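A.B. asks: The following block contains a protein sequence and its predicted model.
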Amino acid sequence: MGTAISLDLADDLPAPELDGLAGDAFAWLREVDARFSTYRADSEVCRLDRGELPLSAAGADLRNVLARCAELWKVTDGFFDAYATGRLDPSGYVKGWAVQVASDRLLAAGAANHCLNAGGDVRVRGRSHTGRPWRIGVRHPWDAMSTCLVLTGTDLAVATSGVYERGHHVLDPRRGVPARGLRSVTVVGPDLGLADAYATAAAAMGPAGVGWLDGLPGHQHAVVTDDARLLHSTALPLAG
């Protein structure tokens, strides 16, 4: 996925069982990387984009992901666009979706307390090793060693789209140029795939994305603007 992934399992289970749970989670994420990567020439995404793989012959996961991307294109008025770069790239949904699936599988397997973090896309469930709700730091967009805020909860999906590592890489699909105005967009909700896509869409909208996020039901947000203003939902689950 082109990013570091960490897993914290907080259940009091035998070490071999914890190892198995972690192994299954990372195996799934490696599988997603192999099938959905836009950098690996043999991935399903690249083969489909080049016309070598008919959609009818693609795997069920890829077909479902593309269907969700089409729905998200409508919901975001075209600002979430898997073809914004001119080629197929569903990464703005896939990373969050993959982590959400991994978390769902961990929960179903008995790991009710865990934190899975894929480069800032975080899914937490239950409680940490301390017995307290998880604390999720949102990176300060100008200082890699600091946070701009800390969230807390027992069942949260937190996705952040920012320009501090890859520059202004999120495109405004209407103009075909890098979007500007928002340095960091964090969306909190019940599903990490949706939170990831909504964060990407809001970043693509630029300053107008703040108003759009304000009207997004069932989600909270925090935004840092290019001129260093921090704006966030009143219901954002901030740590005390």
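C.D. replies: Sure thing, it's come through. Numbers count the residues shown, from 1 in each chain.

A.B. asks: Going by C-alpha atoms from here, please, whenever you check contacts or count neighbours.
C.D. replies: OK.

A.B. asks: Would you tell me what the next helix or strand after the helix or strand encompassing Gly193 is?
C.D. replies: Assigned by DSSP states H and E, Gly193 belongs to helix 192-205. On the C-terminal side of helix 192-205, the nearest following helix or strand under DSSP H and E is helix 208-214.

A.B. asks: which strands and helices sit next to that following helix?
C.D. replies: Contacts defined by 3 or more Cα pairs under 8 Å, 6 or more residues apart in numbering; DSSP states H and E place helix 208-214 against helix 192-205, strand 220-225.

A.B. asks: got another, please set it beside the one above:
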Amino acid sequence: MARSGRLLPNSMRETRILMGMPVTVDVGGAFATLVDTVFDYFERVDRRFSTYKSDSEISAINRGDVPVKDWSGEMMEVLAIAERTKKETGGYFDVHKADGSLDPSGIVKGWAINNAAGIVHKAGFSDFFIEAGGDIQSCGKNASHLDWSVGIRNPFNTDEIIKIIYPRGRGVVTSGTYARGHHIYNPYAFGDPIAEIVSLTVIGSDVLEADRFATAAFAMGRGGIQFIEQTPGLEGYVVDINGRATPTTGFGDLCKP
């Protein structure tokens, strides 16, 4: 495949603020044009799905300005994934808000990262790391020719890393209250915020699989780690309000370099 443009050094990592969060792209040996293409993709996703932008498609849908027949293919795809996830989590994941509006932000981030990884793959690169707001998809090796590693922060002291995992191509997503406060609620407890756990990390076959189950598992409270344990292809690590950590049975294998 022919490539043109400025070649990035192996240690190059660029972060930009997009979708209201830091987005980091690190592609070993890539040209700057590819990294720009990935960031441009995240910008397009934000313009379509942001509930904070009055001119986004999702805002227009929630105002009733766009009939279903005119919804974009991307919107239909995300909402179909959301509906499947709702069924698979017993209703703990739901993009429908109490006022009847749609808010797919709980799944868009993982979906977008996964698609961005596809852009990099299609360009012929197999060593990369993409992170958006703590949700991560990595593949191959880093600039030191080692497996990518991901640190899990102590929710009570975010300067401290309490676990290091080696996802080796899997996606990693952490849901919690330590960074954004109480923003995940139990739909079966009159919308009460989750107080008994403070951090839940989910590892899936890719970042979309991890993301679409992480929010729901967190909304389950203490029972969320059992849900992750029982769901094929997922591993997890939860920290409760008392600082007690509980991993799934296969989590320890991900901690081995």
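C.D. replies: Cool, the structure landed. Source: prediction; values computed, not measured.

A.B. asks: quick revisit: buried deepest among the helices and strands packed on helix 208-214 of structure 1, which one?
C.D. replies: helix 192-205 (a mean of 29; mean count of other Cα atoms under 10 Å).

A.B. asks: now that one: which residue numbers in structure 2?
C.D. replies: Under TM-score structural alignment, helix 192-205 of structure 1 corresponds to residues 207-220 of structure 2.

A.B. asks: what's in contact with the matching stretch?
C.D. replies: By Cα atoms under 8 Å, 6 or more residues apart in numbering, the residues outside stretch 207-220 of structure 2 that reach it are 82, 85, 89, 92-93, 106-107, 109-111, 113-114, 135-137, 170-176, 184-187, 194, 197, 199-204, 223-225, 227-228, 234.

A.B. asks: Mind doing that once more with 6 Å?
C.D. replies: The set of residues external to stretch 207-220 of structure 2 that reach it, using Cα atoms under 6 Å, 6 or more residues apart in numbering, is 92-93, 107, 110-111, 137, 171-173, 185-186, 202-204, 224.

A.B. asks: do stretch 20-30 of structure 1 as well
C.D. replies: Contacts of stretch 20-30 of structure 1 (Cα under 6 Å, 6+ apart): Ala102.

A.B. asks: Which positions within that stretch qualify as buried?
C.D. replies: Using 16 or more other Cα atoms under 10 Å as the test for burial, stretch 20-30 of structure 1 gives Leu21, Ala22, Ala25, Phe26, Trp28, Leu29.

A.B. asks: Closest to Ala109 of structure 1 out of the residues you listed?
C.D. replies: Leu21 (7.7 Å; Cα to Cα).

A.B. asks: Quick one: map that closest one onto structure 2.
C.D. replies: Using TM-score structural alignment, Leu21 of structure 1 pairs with Leu34 in structure 2.

A.B. asks: Next: Arg105 of structure 1.
C.D. replies: Alignment note (TM-score structural alignment): Arg105 of structure 1 maps to Ile119 of structure 2.

A.B. asks: can you check Thr130 of structure 1 too?
C.D. replies: Thr130 of structure 1 maps onto Ser144 in structure 2, with residues paired by TM-score structural alignment.

A.B. asks: now its match: how far from Thr215 of structure 2?
C.D. replies: Distance of Ser144 of structure 2 to Thr215 of structure 2, computed by Cα to Cα, to the nearest Å: 33 Å.

A.B. asks: where along structure 2 do the helices fall?
C.D. replies: Under the criterion DSSP state H, structure 2 contains helices at 32-49, 57-63, 73-88, 105-122, 207-219, 224-230.

A.B. asks: Mean distance between the last one and structure 1 after superposition?
C.D. replies: By mean Cα distance after the TM-score superposition for structure 1, the fitted helix 224-230 of structure 2 averages 1.1 Å away from its aligned residues in structure 1.
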